[in-house]
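Student: Below is the sequence, then the predicted model.
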Amino acid sequence: MFSKERHREILVYLNKHERVTVNQLAILFYVSKETIRNDLNILAKQGFVQRCHGGAIILRRVFHTQLVNDFGTSIVKVLNQVNMQRKITRKRKIKIMKNKVCILGSFNVDIIAKVDRFPKSGESILASNTIIGPGGKGANQAMAASKCQVQVHFVGKVGKDHFSQMARDHLSSSDISSFTLYQDEEYKTGSAIIYVSQPAGENMIAIHSGANQHITESEVSSIASEMADAKIFLTQLENNFEATHKALMMASQLGAKTILNPAPYSARTIECLPWVDYLTPNETEASMMSGIEVNDIDSAKKAAQAIRAIGAKDIIITMGSQGALIYEGSKFTHIPALKALSVDTTGAGDAFNGAFAAAIAQEQSLISAAKFASAFASLAVEREGASSMPEYQNVLSRLAQYERK
């Protein structure tokens, strides 16, 4: 395709969608991101679009008055050309397009303090190091899924502060295929204060949700097309409950399989269960949800049965060093944990959920998906930072350990 033809089709796409990312256009036209950036810069100089970080926004008045005159082609004809190109692109990318995962979730700025031990009440201790970086359950899970050979669309909300740029830079430079990042006029970007105890890699976290708690129902409705294209929809509870509940309901009605990671736990989780195909609590969340203290496999089985009784379908309880317990139908399966040299367990649950979503999107069985996710998480805890995820080939190598058990 000649550059002038591609410019025309970019404008037609923008006329329909108003905004677009470099990643989306690179996939649509099967060219490099650098080529798309150059295309958008040319269109911006011509007055057709306004460049924004990671993409562009249409200047509607210019588009409507000048597009046909400048390019001499009817909108209908151009749309047909775009659709033809999409069909070609889908054939080339059919495996990835088929396995799309849509994730609604939080973006936080993580402020991490490395300590020798957790402080006691009223005690001040010295940290050996501090790190500021991207985090949030939603963004972390999207990062994990993006490492697993599936297409990922992430949806989140940040404030209009300097941390919002960190979010855009982080998502744009990642393997995440595309993202929708809303901005709140009033509330700040979410943040998390994290203590990591170095001897065991264990953590304590305090979260300020900020803009994450203010996604609107209309913003959720606006991502319906992304849900409709997805095989799997994954979410957590770091966004406001109303938006999360509506998103699960929409995704289920649009035909996607849904996964809810009920963290941080809310008593209202039960309201979501009719729309959830896979529920993934950890020991603490399973205990709170069932009223049964989970400390071993037997107590986890009792908790899973209690959770099923209140409306859950398939349940996967993650139990750290004790592995994961699956309750599928009437059958229990215990997935043992793989040995790992823990450096930072902060993102272990996020690593598991993102990888699990990707494996289910690839049509793996529930047990195979849980094994893959466990192997993925075992490598993630060996890395520093909640958003630092392992590479796919390394996970396959670690996964082979299950075959040797």
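Tutor: Perfect, thanks for sending it. Numbering: from 1, shown residues only.
Student: only C-alpha atoms for contact and neighbour calcs from this point on.
Tutor: OK.
Student: measure the residue positioned nearest the centre of the chain to residue 345 for me?
Tutor: Central residue of the chain (Cα atoms, centre = their mean): residue 142, 2.6 Å from the mean position. Distance of residue 142 to residue 345, given as Cα to Cα, to the nearest Å: 17 Å.
Student: list the buried ones in the longest helix belonging to the chain?
Tutor: Among the segments of the chain that qualify as a helix by DSSP state H, the longest is helix 75-92. Using 16 or more other Cα atoms under 10 Å as the test for burial, helix 75-92 gives 78, 79, 82, 85, 86, 89, 90.
Student: Residue 294 belongs to a helix?
Tutor: No - counting by DSSP: H, G, I helix; E, B strand; the rest coil, residue 294 is not part of a helix but coil.
Student: Against that first model, consider the following:
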Amino acid sequence: MSHILVIGSANADHVMNFEYLPVPGQTLKSRSYRLEHGGKGANQAVACARLCLPDSRVDFICHLGQDSIGNEMRDSWLKDGIQAEGITLVDNVSTGTAMIFVADNGENAIGIAAGANAHLTPLELEKHYALFANAQYLLIQLETPTETVSNALQMAKRLGITTVLNPAPAATQELDYLKWVDIITPNETEAEALTGIEVKHEEDAKLAAQWLHQQGITTVVITLGSKGAFISSPGFTGLIPALTVQAIDTVAAGDTFNGALVVGLSEGMSIAAAVSFANAASAITVTREGAQRAIPYRSEVSR
């Protein structure tokens, strides 16, 4: 039985669509509005839960507000098979919130209120030591406090857990935690933010991967959008092409990729096979609108 531990953010995403983005002082009527369950940590935990085999376990350490949307999100995750122990409802604070304006040309403007996410501190991690002790893989991102990310990676390494960092949102400083990362999964923008190397093509990805290896990271997977994903690892180096689909919404594509990658690795797939599995899962996600509701189930990817 594989056991995956995800740590990260959970947000209520309020999404409005406009012909164009409003300028300062301007009020526009939106074409549409929807409320999505989001947050990179939550999206990745949902992907793990939907894509893993029935005898696997997925835990998600996160903080929600003691409010209606927090309870709603928690209930939906439990239905997907995420275990309840790591999910904490915090009194007198709101669930993390993102206000997302999207223009017809694809441009967007996003404002985030961390809310309960900011209360996920290193001290809170200690309360969940048992979840660490039984996990095989840790998947974490950068939407929670940096000291929490660093502590989680250190704790996992001490316990012999394979650590997977999705360095999103892009980080340009406080990179000491990289020395506790086994596998890193930046996209082109994040790879450039980390390494200073502009990543446009496979050759650029190779250079960026070399820099990341020098920080002590064994396996580098750089996602290159429609081109696929570049792997640099002891067992395989090369590009795994993406599947060709008609994309309508890429919101949770990267999160689906990360969840699927860790599921594949936890089941003993080679890094190349796990990336192929992740490419297939994320290809389905981009053909659907939304965040967590767009993430596929294992049976869909298998088909």
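Tutor: That came in fine, so what should we check first? Just so we're clear, the structure is a prediction, and the values are computed from it rather than from any experiment.
Student: which residues of the stretch 251-400 of structure 1 fall in helices?
Tutor: Taking DSSP state H, counting those that start in this stretch as the test, the helices found in the stretch 251-400 of structure 1 are 283-290, 297-309, 348-361, 366-380, 392-404.
Student: between the ones you listed, which one is nearest to residue 167 of structure 1?
Tutor: Set against residue 167 of structure 1 and scored by Cα to Cα, the helices of the stretch 251-400 of structure 1 come closest in helix 348-361, at 17.3 Å.
Student: What residues in structure 2 pair up with the closest one?
Tutor: Mapping helix 348-361 of structure 1 onto structure 2 (TM-score structural alignment) gives residues 253-266.
Student: Helices of the stretch 1-150 of structure 1, start to end?
Tutor: Taking DSSP H, counting those that start in this stretch as the criterion, the stretch 1-150 of structure 1 carries its helices at 3-17, 22-29, 33-45, 60-71, 75-92, 94-98, 137-146.
Student: most neighbours per residue, which of these?
Tutor: Most buried of those, by mean neighbour count (mean count of other Cα atoms under 10 Å): helix 137-146, with a mean of 30.
Student: Where does that one end up in structure 2?
Tutor: Using TM-score structural alignment, helix 137-146 of structure 1 pairs with 40-49 in structure 2.
Student: Have a look at how far, on average, the matching stretch is from structure 1.
Tutor: Stretch 40-49 of structure 2, aligned to structure 1 and superposed, deviates on average by 0.6 Å (mean Cα distance after the TM-score superposition for structure 1).
Student: What is the distance between that stretch and the centre of its chain?
Tutor: The chain centre lies 7 Å from the centre of stretch 40-49 of structure 2; the measure is Cα atoms, centre = their mean, to the nearest Å.
Student: do the same with stretch 235-251 of structure 1
Tutor: Offset of stretch 235-251 of structure 1 from its chain centre (Cα atoms, centre = their mean): 13 Å.
Student: before we move on, what about stretch 175-185 of structure 2?
Tutor: Here stretch 175-185 of structure 2 shows a centroid-to-chain-centroid distance of 15 Å under the convention Cα atoms, centre = their mean.
Student: got it, and stretch 230-237 of structure 2?
Tutor: Taking Cα atoms, centre = their mean, the mean C-alpha location of stretch 230-237 of structure 2 is offset from the chain mean by 21 Å.
Student: end to end, how far does that stretch reach?
Tutor: Stretch 230-237 of structure 2 has an end-to-end distance of 8 Å (Cα to Cα).
Student: which one in structure 1 is aligned with residue 168 of structure 2?
Tutor: The criterion is TM-score structural alignment: under it, residue 168 of structure 2 has residue 263 as its aligned partner in structure 1.
Student: Might you report the residue contacts of the closest residue to its match other than its chain neighbours?
Tutor: Among residues not flanking residue 263 of structure 1 along the chain, residue 237 sits closest, at 5.3 Å (Cα to Cα, 6 or more residues apart in numbering). Residues in contact with residue 237 of structure 1 (Cα atoms under 8 Å, 6 or more residues apart in numbering) are 105, 244, 261, 262, 263, 264, 265, 266.
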